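1. sequence unknown, structure follows:
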């Protein structure tokens, strides 16, 4: 007698919504899913000690192989300032009519270097740390923020040299020096926001890092680092739209505010109109906008 084998009927595939409901009942979530903005902020705050320690470690290791070590944190912007003084102050005579030109120039170089270095480091924050991104689970915004914090720490070292330069050139200590704190806070928020924008772009297109030095150098030349925007904008033959663009340039705004805070010969009439509102607006626009822009691609970093 032959035995008939009956194949059991195929099990019906569970619908996606049933699977989602099942996962929800057991507290499961999609691996690597992007958290909400409030959750993301809480995750960043929970890792604030990591962000600080990572920034400090990067700063310490930056010149670890150089014989002068951390002295280069001050020497590098000072040497840049010396080169710019020779080229622009002496050869091109941009120092003409600018009181306290050396403090004026050094302040501009130090504050510009803070923005430039933050953006350059932020551009490589993801693409240059793929091993860390792929190995550990943490909010990826911690990387560009920590690089901006690293540059802030480096600026604070440089500020000590800047204070010595100001005093050597007869710039007196004044109550306006307290304005350095809000200026640095606004500039840090701006730098961190732009760094997050560039980190997302650099993660997708690493070649952007090769283009950034040229863009940043062009930005520096129109930011009044080596020359006075106030003197140029007072010329009658300058189109009004150019004047507005120069005065609204965020890098120039933070440089001028720092000069106003530290140099007594740099007066409030040399500042662009509504300068504090402009500085705050740029910080909020870059900080919040850059954060949201970076967060929207959170689940894509380190993949592909």
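-> Arrived safely. Please read all numbers here as calculations on a predicted model, not as lab measurements.
2. For the rest of this, base every contact and every neighbour count on C-alpha atoms.
-> Noted.
3. How many residues are close by residue 267?
-> Residues within reach of residue 267, counting by other Cα atoms under 10 Å, total 12.
4. If you drop the residues flanking it in sequence, what lies closest to it?
-> residue 260 (6.2 Å; Cα to Cα, 6 or more residues apart in numbering).
5. Next, find the distance separating that neighbour from residue 202.
-> 35 Å (Cα to Cα, to the nearest Å).
6. Using the three-state scheme, assign residue 236.
-> coil (DSSP: H, G, I helix; E, B strand; the rest coil).
7. who touches it in this structure?
-> Under the criterion of Cα atoms under 8 Å, 6 or more residues apart in numbering, residue 236 has no neighbours.
8. ok, back up a step: now for the residue nearest to residue 267, which secondary structure element holds it?
-> helix 250-262 (DSSP states H and E).
9. put this beside the first:
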């Protein structure tokens, strides 16, 4: 068939598709339409997240109790290593709540990113079988981790209630966790796309998140350590730009009255800025590759 004949045939097919409202199923829809489709799949996102939680702990004798035990055991190990052996608990009142709060907040972001990086690659059969917005998969992973965080935060509130007593400032946890969830969605979408086309990213993520863990002030007060080291004041402002440090700080402000003397500067504006920029940027970055997921 000649080039002219092929062009004519293609034009004829395109005209028929336009006439009957047909479109290529794998084509990337406009951003506004994509958002509407995503909202229409909200029940699927929630149901898929619940199914993943059930499947994850189905083979364990304690079942979903491990959702709480895992971060608590991690916090216990780090409390022994850093708080007792290395003495990072010095000068920090209610160090147990201080540490567990940081661990729960960090784990929420860490697991969202790590699990989300495999959201597309491990669901290729589903993607190639059904037509749906691919962002529903990484979003379901974030919802799954958010459900786990709610359980963890319930335990933390009981601990803080016994040690510090309840307070009105606890209501600040709601906007604090909302901002972190926005940030996590953006990061998860970014790593979901990266994990699809750069399969080695899942091998690098544990090293990235471990470094992030030690640099985020989970085990110690960043301002206190820098003051002890006679570091210039601007260093604290630079380290405060770390998004995880900001989210940990605003949650600690909401829960721990004693945290007032360990606060990072401008934590709320930094947390808001990271949440908005990462959510918008991550969503657009993921959406732009929508027609490439499932190929190959």
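-> That came through fine. Source: prediction; values computed, not measured.
10. before we move on, back to that, the helix holding residue 260 of the first structure aligns to what range in the second structure?
-> Using TM-score structural alignment, helix 250-262 of the first structure corresponds to residues 243-255 of the second structure.
11. Any chance you could list what contacts that stretch?
-> 98, 101-102, 105-106, 157, 160, 169-173, 176-177, 179-180, 216-218, 240, 259-260, 263-264, 267-268, 270-271, 274.
12. same thing but 6 Å
-> 102, 169, 170, 172, 173, 216, 259, 267, 271 (Cα atoms under 6 Å, 6 or more residues apart in numbering).
13. Stretch 206-225 of the second structure too?
-> Taking Cα under 6 Å, 6+ apart as the rule, stretch 206-225 of the second structure contacts 88, 99, 102, 245.
14. and what of stretch 51-66 of the first structure?
-> So stretch 51-66 of the first structure is contacted by 69, 70, 142, 146, 150 (Cα under 6 Å, 6+ apart).
15. Out of these, which end up buried?
-> Among these, those classed as buried by 16 or more other Cα atoms under 10 Å are 70, 142, 146, 150.
16. out of the contacts of stretch 206-225 of the second structure, which are buried?
-> Buried among these (16+ other Cα under 10 Å): 88, 99, 102, 245.
17. Of those, which belong to strands?
-> The subset of these located in strands under the criterion DSSP state E is empty.
18. Just the ones in helices from these, please.
-> Judged by DSSP state H, these include 99, 102, 245 as members of helices.
19. Aligned counterpart of the first one in the first structure, please.
-> Looking back up the chat, that one is residue 99 of the second structure. Looks like residue 99 of the second structure aligns to residue 105 there (TM-score structural alignment).
20. how near is its match to residue 180 of the first structure?
-> Distance from residue 105 of the first structure to residue 180 of the first structure, by Cα to Cα: 17 Å.
21. And the aligned partner of residue 216 of the first structure in the second structure, how far from residue 111 of the second structure?
-> Residue 216 of the first structure maps onto residue 209 in the second structure when the alignment is built from TM-score structural alignment. Taking Cα to Cα as the measure, residue 209 of the second structure falls 9 Å from residue 111 of the second structure.
22. cool, residue 87 of the second structure as well?
-> Taken as Cα to Cα, the span from residue 87 of the second structure to residue 111 of the second structure is 28 Å.
23. more crowded one of the two?
-> It is residue 111, of residue 87 of the second structure and residue 111, that has more neighbours when counted by other Cα under 10 Å, with 18 against 14.
24. what's the closest non-adjacent residue to the match of residue 99 of the second structure?
-> Nearest to residue 105 of the first structure is residue 226, by Cα to Cα, 6+ apart, at 5.7 Å.
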